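# What follows is a predicted protein model with its sequence.
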Amino acid sequence: MTFLSRVLGLLRDVVIAGLMGAGAAADVFFFANKIPNFLRRLFAEGAFAQAFVPVLTEYHHGKSLSDTRLLIARTAGTLGTLVGVVTLVAVVLSPVVAALFGMGWFLDWYNGGPDGAKFELASLLLKITFPYLFFITLTALAGAVLNTMGRFAVAAFTPVLLNVAIITAAIYVAPKLAQPEIGLALGVFFGGLIQFLFQLPFLKRAGVLVWPKWGWRDPGVVRIRTLMIPALFGVSVSQINLLFDTLIASFLQTGSISWLYYADRLLEFPLGLFGIAIATVILPALSARHVTESLDDYRQTLDWGVRMVVILGVPAMAGLIVLAEPMLMALFMRGEFAASDALRASWALTAYATGLLSFMLVKVLATGFFSRQDTKSPVKYGIIAMASNMVLNVVFAIPYGYVGLAIATALSGTINALLLGTVLYKQGVLALPKATLVFFVQVVAAALIMAAVVVWFNPARELWIQAALLERILWLGGLISAGGVTFVASFFMLGGRPRHLRTEH
């Protein structure tokens, strides 16, 4: 279900690129979509879910159904009220929100500059997109309840509906409007509403569909609030970085936010499929080994996670770097998305890709702390990385513009990975035996050979521009296939074997 959602998310971006390109309207739409999504990570599936699920699980297994229903009702009422107020205030004061996070556009509007229209459009679109926060928060709560009841497929499938709603709006609604971006914003609004309504019948079938009640001082709600505080800091780190990037990008040339968005979407595909998946797999295994105090088994499991990230992340990183522009051309270059947009987005993707391995390692290494019930250390190092990112943003954005923001993001991810890895190594939890270091060298060498082969066979840029859509897709598929075969063959020639991807336990 998650893979299906990722694929439809990519298709959604393809449709949006053809409709909007990377101009001023696209910049504003991505801006208006990003702000409520930032708060979603706090109120919805991020910090809230991490705090709510353990408490709900305890009620579900240790108390009566009526007690569980009461906790759900009071949590829904309390969270729904708070988020509802935040949403209402943001809709009414959308110009203030737009000025806060799009300071460059606001100053241009205030001084009568050419980008003032972006500020006015952002204020309008935020009124349409911000209610998504309310719907998705309740959707996340419903999904957490269903997961706790052992019904995982419903919550995993639900994000597909958002992508379907936006794609539908992009195809059937937006082209009929004088301002297509308003149609896309309506797609976000209805996507959030549909996701919420979709889960209600399943809640009723599970016997936990309840009417929300205010319960600020309910013991269960108090525990959830208490648990949310450290989680809020942890989840906020990366989101604050993204918002700071957006703030700086509002001072840069038109298209900057869009180019960064398209580049980030391609980066997120391997990160979500590989990095997050591996971290999800090893967390319960590490937790079990910590409980049984099997240090050798624990080290082997964490070492396995690192090796899996390396063998998947290094070639993915090399592939994104050498095929950045061809990928963007094959996926997005149609309609309003021009070859010049593909070129500029490829610069950002190349910069982002240099940090892909670091981003994936952060996901895996953090489990070395979470599995030992240490939630504070990753937050501390994440804050250091966030502060580094802010400084690096200013340092690199001045000479390199929006590409500098991507460079800063990649470097801060590397700083975070080094901090986590160094501490785990000093604690004796991360062993990094000689065999793993040899394995790393073999993978890097194989990836370099792969990159050289792909560059050798890659058609000239002019041919990519002139080629038809089907030709570009076939070329890209051929290059990726050739790269994959070359990497595997090179890895074997250099001494790599399947047994290096297994643990003894």
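Perfect, I can see it now. Residues are numbered from 1 along each chain as shown.

# hey, let's count contacts and neighbours off CA atoms from now on
Fine.

# So what's the residue count around residue 425?
Neighbours of residue 425 under the rule other C-alpha atoms under 10 Å: 13.

# Return the residues in contact with it.
Residue 425 sits next to 431, 432 when contact means C-alpha atoms under 8 Å, 6 or more residues apart in numbering.

# again, 10 Å this time
Residue 425 is in contact with 419, 431, 432, counting by C-alpha atoms under 10 Å, 6 or more residues apart in numbering.

# and if you look at residue 383?
By C-alpha under 10 Å, 6+ apart, the contact set of residue 383 is 233, 234, 236, 237, 238, 377, 389, 416.

# Check it against this one:
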Amino acid sequence: MSKVLRASAIMAAGTMVSRVTGFVRTAVLAAAIGTYALGDAYNVAYTIPLILFDLLIGGVLSSVVVPMIIRRQKADPDGGRAYEQRLMTLGTVALVVVAAVAVALAGPLIGLYSTGWDARRTEVAVTLARYILPMIAFFGIGAIAGAILNTHDRYAAPMWAPVLNNIVMICVAVVYYVVAGEAGSEIATVTDADLFLLGVGTTAGIVAQCLVLVAALRRVGFRFRPRFGLRDAGLGEMGRTAVWTFAYVGISQLGFLITTRLATGAGEQVPGAGNSAYSYAYQFFQLPYGIIAVSVITAMLPRMTRAVNDGRLDTVGEEFASGVRLVSVLLVPAGLLLMVLGPAVTVLIFSWGNMTVDSAVYIGNVLQVFGLALVPFSVFQLLLRVFYAFGDTRTPVLLAAGNVAVNAALSTAAYFLLPARYIVMGLALAFTVAYVTGTAVAWVMASRRVHGLGGRAVAAGLSRMYLAALPAAAVALGVLWLTQELTALNALSAAVMLAAGGGVGMVLYLAIAHRMRIPEVSSIVGMVAGRVGR
């Protein structure tokens, strides 16, 4: 666990800075464009290239490419260097072609992810998409570079590079707000020049992120040399393995498409309670997952892959169980605190510029529901890496299909049965139930594969973590009640709630967990104490 903890700590530091600057980026952007018509148009336009990237290469990187690079590094006389160069060459060509085709099809793509939009909103969204869609190429090239770096156990650059992207986007959003002012949040008055600044500025941030990752490759001895030898690229093996990954991503994105269309439909009924609210709440939900779980997952996959290749199944189970406990030790209190303090978080971040306190509170209500999903969602992602370590991309497809079926059914029910204002909260609840169910099924299947995942020990550990976290949640709830009794909810009172409720609550949790001798907390406390004592 100590090696994973150290590697995770390096990544978590970069990810934390990345997510914090991402907080600022999201807040400044929301202040500039709001959560009404223009906000929805931008969020849909921004989401499409991320979806296309996931469909075409994102899922393949983690499930197929990383294990294949590791095998080639071990088997090839040159340590896999030529294979890495072919991968980068073919990936770059393919991504540029995809980006160009996506720009040409911007109109149909926007139509696919929107519901009931008038001509003006569709026109603005398409214009933004044409400026933003080229980032597919740069995002993908950077991701390939990050995957190669991870196989060399270099995790810092992939975790720190997004910080530059956030800084660029913060600057763009500030300039946009200064130039456009209040008119910049109104879709009827936004100008072509405003849209150019917003769209091209968004892509510029991804370009900067890509350049940092490509430059970092030189430190591990990678020298880009175009190689087009398809026969030696292992495309046949990759294709056979990746076909299931494409199916997995396609099914997942089908679920996302359904959610997006339902959320945009809800926004048409109640302005401000639509796709932007769901999108912003989901981004904040991803903060603790990105800082804590992604770091552990990234460090675990190469280690589990090597253990599988060496036939050490017991090590795979130990790595997984250790990873779950290490992830959960901070996600358990984070999830409970989000359920209590969600509106305080979003009011502090979003109640500025062209945003209102009511809009910020609504995003916080959605975030509270997402808090329920934090632990099961993260454990589900860890379980998928068990299958990927075996080169099995078929089982995750079956799990994804089950998740999407449950999520789509519950989301559709929420859309038609709930009052319009509560639809997006219902979508978040559907997401939660889907991942709770999916995690239970995935655990049984993965446990059979490795002959045990230490379920009893993990369950006992999680139970102790929740017991230690309950007093922290109670403190946060008490601070929330007292603050609301004394003053109205605004940015200042929200800051007090977070500092007193969240800060004191987390310290209390760590103290109780340390006294309960939860080993993961003791390891974290010991590592921090050792750093401070130097």
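Thanks, I have it. In this text the structure is predicted, and so the values were computed from the model without any measurement.

# picking that back up, in TSV, list the contacts of residue 425 of structure 1 along with secondary structure and neighbour count.
TSV is the format used below for the contacts of residue 425 of structure 1 (DSSP: H, G, I helix; E, B strand; the rest coil; neighbours: other C-alpha atoms under 10 Å):
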residue	secondary structure	neighbour count
419	helix	21
431	coil	17
432	coil	17
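
# Switch those over to CSV; also include distance to residue 134 of structure 1.
Compiled in CSV, the contacts of residue 425 of structure 1 are given as follows (distance: C-alpha to C-alpha, whole Å):
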residue, distance to residue 134 of structure 1
419, 36
431, 45
432, 45
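
# Closest to residue 458 of structure 1 out of these?
Among the contacts of residue 425 of structure 1, residue 432 lies closest to residue 458 of structure 1 (C-alpha to C-alpha), at 36.4 Å.

# Could you check which helix or strand contains the closest residue to the closest one other than its chain neighbours?
Excluding its sequence neighbours, the residue lying closest to residue 432 of structure 1 (C-alpha to C-alpha, 6 or more residues apart in numbering) is residue 303, at 6.7 Å. Element membership for residue 303 of structure 1 (DSSP states H and E) is helix 295-322.

# how big's the offset between that helix and structure 2?
Superposing on structure 2 and averaging over aligned pairs (mean C-alpha distance after the TM-score superposition for structure 1), helix 295-322 of structure 1 comes out at 3.0 Å.

# Give me the buried positions along that helix.
For helix 295-322 of structure 1, a neighbour-count test (16 or more other C-alpha atoms under 10 Å) marks 297-322 as buried.

# hey, where'd the helices end up in the stretch 51-200 of structure 1?
65-92, 94-101, 103-110, 116-129, 131-148, 152-168, 180-205 (DSSP state H, counting those that start in this stretch).

# Show the subsequent helix or strand relative to the last one.
Put plainly, it is helix 180-205 of structure 1. Sequence order places helix 219-249 as the next helix or strand after helix 180-205 of structure 1, per DSSP H and E.

# looking just at contacts, which helices and strands does whatever helix or strand comes next after that next one meet?
Going down the chain from helix 219-249 of structure 1, the next helix or strand is helix 256-270, by DSSP H and E. Judged by 3 or more C-alpha pairs under 10 Å, 6 or more residues apart in numbering; DSSP states H and E, helix 256-270 of structure 1 is in contact with helix 2-20, helix 24-43, helix 219-249, helix 295-322, helix 324-332, helix 339-353, helix 356-370, helix 402-426.

# possible to save the ones you listed as a markdown table with distance to residue 165 of structure 1?
Converted to a markdown table, those look like this (distance: least, C-alpha to C-alpha, whole Å):
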| stretch | distance to residue 165 of structure 1 |
| --- | --- |
| helix 2-20 | 9 |
| helix 24-43 | 14 |
| helix 219-249 | 24 |
| helix 295-322 | 29 |
| helix 324-332 | 19 |
| helix 339-353 | 26 |
| helix 356-370 | 30 |
| helix 402-426 | 30 |
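
# Of those helices, which is nearest residue 483 of structure 1?
Proximity to residue 483 of structure 1, assessed across these by C-alpha to C-alpha, is greatest for helix 295-322 (7.9 Å).

# contacting residues for the aligned residue in structure 2 for residue 446 of structure 1?
In structure 2, residue 446 of structure 1 lines up with residue 468, judged by TM-score structural alignment. By C-alpha under 10 Å, 6+ apart, the residues touching residue 468 of structure 2 are 329, 332-333, 462, 508-516, 518.
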